[in-house]
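K.L.:
Please work out how this folds:
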Amino acid sequence: MNYDYLIVGSGLFGATFAHQMTKAGKKCLVIDKREHIGGNVFCKEIEGINIHWYGPHIFHTNDKEIWDFVNSFVEFNRFTYSPVANYKDTMYSLPFNMNTFYQLWGAKTPEEAKLIIKTQVENNLVKKPKNLEEQALNLVGTDIYTKLIKGYTEKQWGRKATELPAFIIKRLPIRFTFDNNYFNDKYQGIPMGGYNKLIEGLLEGIEVKLETDFFLEKKELMKLAPKLVYTGKLDEYFDYSLGHLQYRSLNFEHQILDAENYQGTAAVNYTDSETPYTRIVEHKHFEFGKQAKTVITKEYPLEWTPQNEPYYPINDTSNEDLANKYKKLKELEPNVIFGGRLAEYKYYDMHQVIGAALHTAKNELNVR
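P.N.:
Now for the predicted structure:
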């Protein structure tokens, strides 16, 4: 065997694990079926702008160790995510905060806003909410739900809010301060020069084979290393033997515009049900770009098919039950490490993926 580890997927989990094992003297081969490294954090440069090709990725964490780790490969800027919502051509601040409440009701103090929300919640209170709509109304009342949650959520999931389980939104963050910072984390930003810089740093000196489909060449590839690190779809690894897990997919429509600044912020969410896309992303704002032109991306949610990329696990009860059955099969594969959003059928933020990869590498190396 030529390698210690065959790593399927060059996204954050695969690249981080490969880096740590290589640093420890292990020999890794990373393969990826795409024509580029980086998985969904890949950036494509257009008009001098780093385009987040598979949707915006804002790095945020409270973990200083992980923040220092990623900054050891590329310096991160001070970008703060402050999206806005467009509901039928009226703009609202996100996340829900005092700016939002002033825009909705003219509320100027936290007490005014709290009273309005409390009254609306009490008017619609359901003691045991059976679906997402009832749960949301219990949490934030009619106005916020109708204007800022309902349409966006139904587009995102492709289902009526009354058909979605209540547990999808266990809580909705409400801030009674004038603060548009979307994340509460201490550290947040974007790699200066794009995420490719981070992935290239992680994979420096490591052999990578692109446009290589693990399942088409599985027999030969498995001969190359005694251990496999797999970051693809959990059900696909087991040849869908128990059935198909469900995902939501996305279609991205990229446009170059002959304008310096299209919308004044990185992301505008379209929260009405009539607009077919969920948001417009203007990528130059991630790195405070001053280019003469701009590039925007409209995001259209899709039902997942084998021809589409799987982006979000559908974590309802039936899918969770099926995923747990597949996870029991993993116990029969002692020489396979399953990692990342798809292989664990779990929604991960970027810092969580990196943290999981670092932890897995430590366990492999018996580092305490």
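
K.L.:
going forward, measure contacts and count neighbours with C-alpha atoms only.
P.N.:
OK.

K.L.:
which residue packs closest to residue 177, ignoring adjacent ones?
P.N.:
Leaving out its chain neighbours, the residue that sits closest to residue 177 by C-alpha to C-alpha, 6 or more residues apart in numbering is residue 98, at 5.2 Å.

K.L.:
isn't that neighbour right up against residue 105?
P.N.:
No. Look at residue 98 against residue 105 with C-alpha atoms under 8 Å: they stay out of range, at 10.2 Å.

K.L.:
Those two: which is more packed in?
P.N.:
residue 98 (24 against 12; other C-alpha atoms under 10 Å).

K.L.:
Could I get the contacting residues of the more buried one?
P.N.:
Residues in contact with residue 98 (C-alpha atoms under 8 Å, 6 or more residues apart in numbering) are 107, 108, 109, 110, 113, 175, 176, 177, 178, 179.

K.L.:
Distance of it relative to residue 296?
P.N.:
Distance, residue 98 to residue 296, using C-alpha to C-alpha, to the nearest Å: 29 Å.

K.L.:
neighbours around the residue nearest to residue 319 when sequence neighbours are not counted, how many?
P.N.:
Among residues not flanking residue 319 along the chain, residue 245 sits closest, at 6.0 Å (C-alpha to C-alpha, 6+ apart). When counting by other C-alpha under 10 Å, one arrives at 21 neighbours for residue 245.

K.L.:
Let's see this one next, to set against the first:
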Amino acid sequence: MIRDYDYLIIGSGLYGAVFAREMTNKGKRCLVIDKRKEAGGNLRCEYIEGINVHRYGPHIFHTDNKAIWDYVNTHCEFNHFVYSPMANYKGMLYNLPFNMNTFYQLWKIKSPLEVRKYIENQTSGFNKINPRNLAEHAIKMVGEEVFNKFIKGYTEKQWGREASKLPCSIIKRIPIRYSFDNNYFDDRYQGVPVGGYNVLINSLLNGIEVRTGIDFFSARSHFSELAQLMVFTGKLDEFYEYRFGSLAYRSLRFETEYRPINNYQGVAVVNYTEKEIPYTRIIEHKHFEFGKQPGTVITKEYPIEWKKGNEAYYPVNDLYNNNKFKKYQKLADCESNIIFGGRLAEYKYYDMHQIIASAIKKVKTLHY
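P.N.:
Predicted coordinates for the structure are as follows:
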């Protein structure tokens, strides 16, 4: 049976856009559809008063993979932004990630050797413990004081669960340094697209048919007949009509406002680490591109539990949900004409460079 397209790609986020770009470059006919009104997924920016606003939370591209860095730079120019957020705990400001600036602000200790000894004294009771959860892992890493001030409240807001009931893997992403280095990431390459992420997405999807405002599930049988192969980047449990029940996700609510002042907080992101403050962070978007605009735009980010109808942002990768996901994955593994990729379809936290690498790798495995 002759189809209109070689690939139907459901979702115009980074995985879908890269896959469509690579296949189009190989002469394949691709159709990209997305239920949102604009393409780009969570990378989509909104232009407000001359400022590119990260509508779905801050995105900083970072990687150690030169091939991936070169790849994105063929589609747009990146600036030299370095992510150096601050933490606000009870009105006091501290540098992130945990480094000598943070430790000096806490304890007025200047020597890395003395800081190491100080932390070792706080963690000595946990040396022989094999951490079973995030709380135990964090305390073993940095001690109870740092855990209670900077990790516990923020993490429990973010995930809606007690730190003692969350997996260790979440906290392993946070670096600890015994130097005065405020760069959050260790990666060699880092930046934000000049002109915002819409520039990157528009380049990836240039010349490709994209239909927005279309819900695949509203006409599933129709869209399934359009192409030889399908690429699905949405929620895997939804694809299989929640056969084994819903997987758990965290969602987000954003409150964005324009302020007629030049500079609100002096940094792109301030994390609010105490649990009593309902939002996790305030984002001031102009700092991602070193803006000189007379006004500014800020966004307060509120984590909420996902429910049907909300956007799913983060998979809750605890043992219960991971085991449930494996049941869905077995169904997906049996599909011969469907490719599942991206954070939601794979129920896995990905950074942007990992998503790009995953999409390119998948393209290379396919026979044209």
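
K.L.:
just to revisit the earlier point, what's the matching residue for the residue nearest to residue 177 of the first structure over in the second structure?
P.N.:
Under the alignment (TM-score structural alignment), residue 98 of the first structure pairs with residue 100 in the second structure.

K.L.:
Quickly note the distance from its match to residue 335 of the second structure.
P.N.:
Computed as C-alpha to C-alpha, the residue 100 of the second structure to residue 335 of the second structure distance reads 51 Å.

K.L.:
Residue 285 of the second structure too?
P.N.:
Distance from residue 285 of the second structure to residue 335 of the second structure, by C-alpha to C-alpha: 42 Å.

K.L.:
now do residue 361 of the second structure
P.N.:
Separation of residue 361 of the second structure from residue 335 of the second structure (C-alpha to C-alpha): 19 Å.

K.L.:
which residue ranges form the helices in the second structure?
P.N.:
For the second structure, helices defined by DSSP state H occupy the ranges 14-25, 66-73, 100-107, 112-123, 134-146, 152-159, 197-204, 220-224, 236-239, 319-333, 352-365.

K.L.:
and residue 31 of the second structure, which of these is closest to it?
P.N.:
Closest of the helices of the second structure to residue 31 of the second structure is helix 14-25, at 8.0 Å (criterion: C-alpha to C-alpha).

K.L.:
counterpart of that closest one in the first structure, which residues?
P.N.:
The aligned range for helix 14-25 of the second structure in the first structure is 12-23, by TM-score structural alignment.

K.L.:
quick one: that stretch to chain centroid distance?
P.N.:
Distance of stretch 12-23 of the first structure from the chain centroid (C-alpha atoms, centre = their mean, to the nearest Å) equals 20 Å.

K.L.:
same deal with stretch 215-226 of the first structure?
P.N.:
Counting by C-alpha atoms, centre = their mean, stretch 215-226 of the first structure comes out at 29 Å from the chain centroid.

K.L.:
and that stretch, how far apart are its ends?
P.N.:
Stretch 215-226 of the first structure: ends 17 Å apart by C-alpha to C-alpha.

K.L.:
Which positions within it qualify as buried?
P.N.:
Buried residues in stretch 215-226 of the first structure, counted by 16 or more other C-alpha atoms under 10 Å: 221, 224, 225.

K.L.:
Distance check, the second one against residue 204 of the first structure.
P.N.:
In other words, residue 224 of the first structure. Residue 224 of the first structure is 21 Å from residue 204 of the first structure, by C-alpha to C-alpha.

K.L.:
burial of the residue opposite residue 64 of the first structure in the second structure once aligned, as a residue count?
P.N.:
By TM-score structural alignment, residue 64 of the first structure lines up with residue 66 in the second structure. Per other C-alpha under 10 Å, the neighbour tally for residue 66 of the second structure reads 10.

K.L.:
repeat for residue 46 of the second structure
P.N.:
16.

K.L.:
Could I get the contacting residues of it?
P.N.:
Residue 46 of the second structure makes contacts with 52, 53, 54, 55, as judged by C-alpha under 8 Å, 6+ apart.

K.L.:
Next, see which of those residues are matched by contacts in the first structure.
P.N.:
Conservation of the contacts of residue 46 of the second structure in the first structure, assessed by both residues aligned by TM-score structural alignment, their matches' C-alpha atoms under 8 Å: retained contacts are 52, 53, 54, 55.
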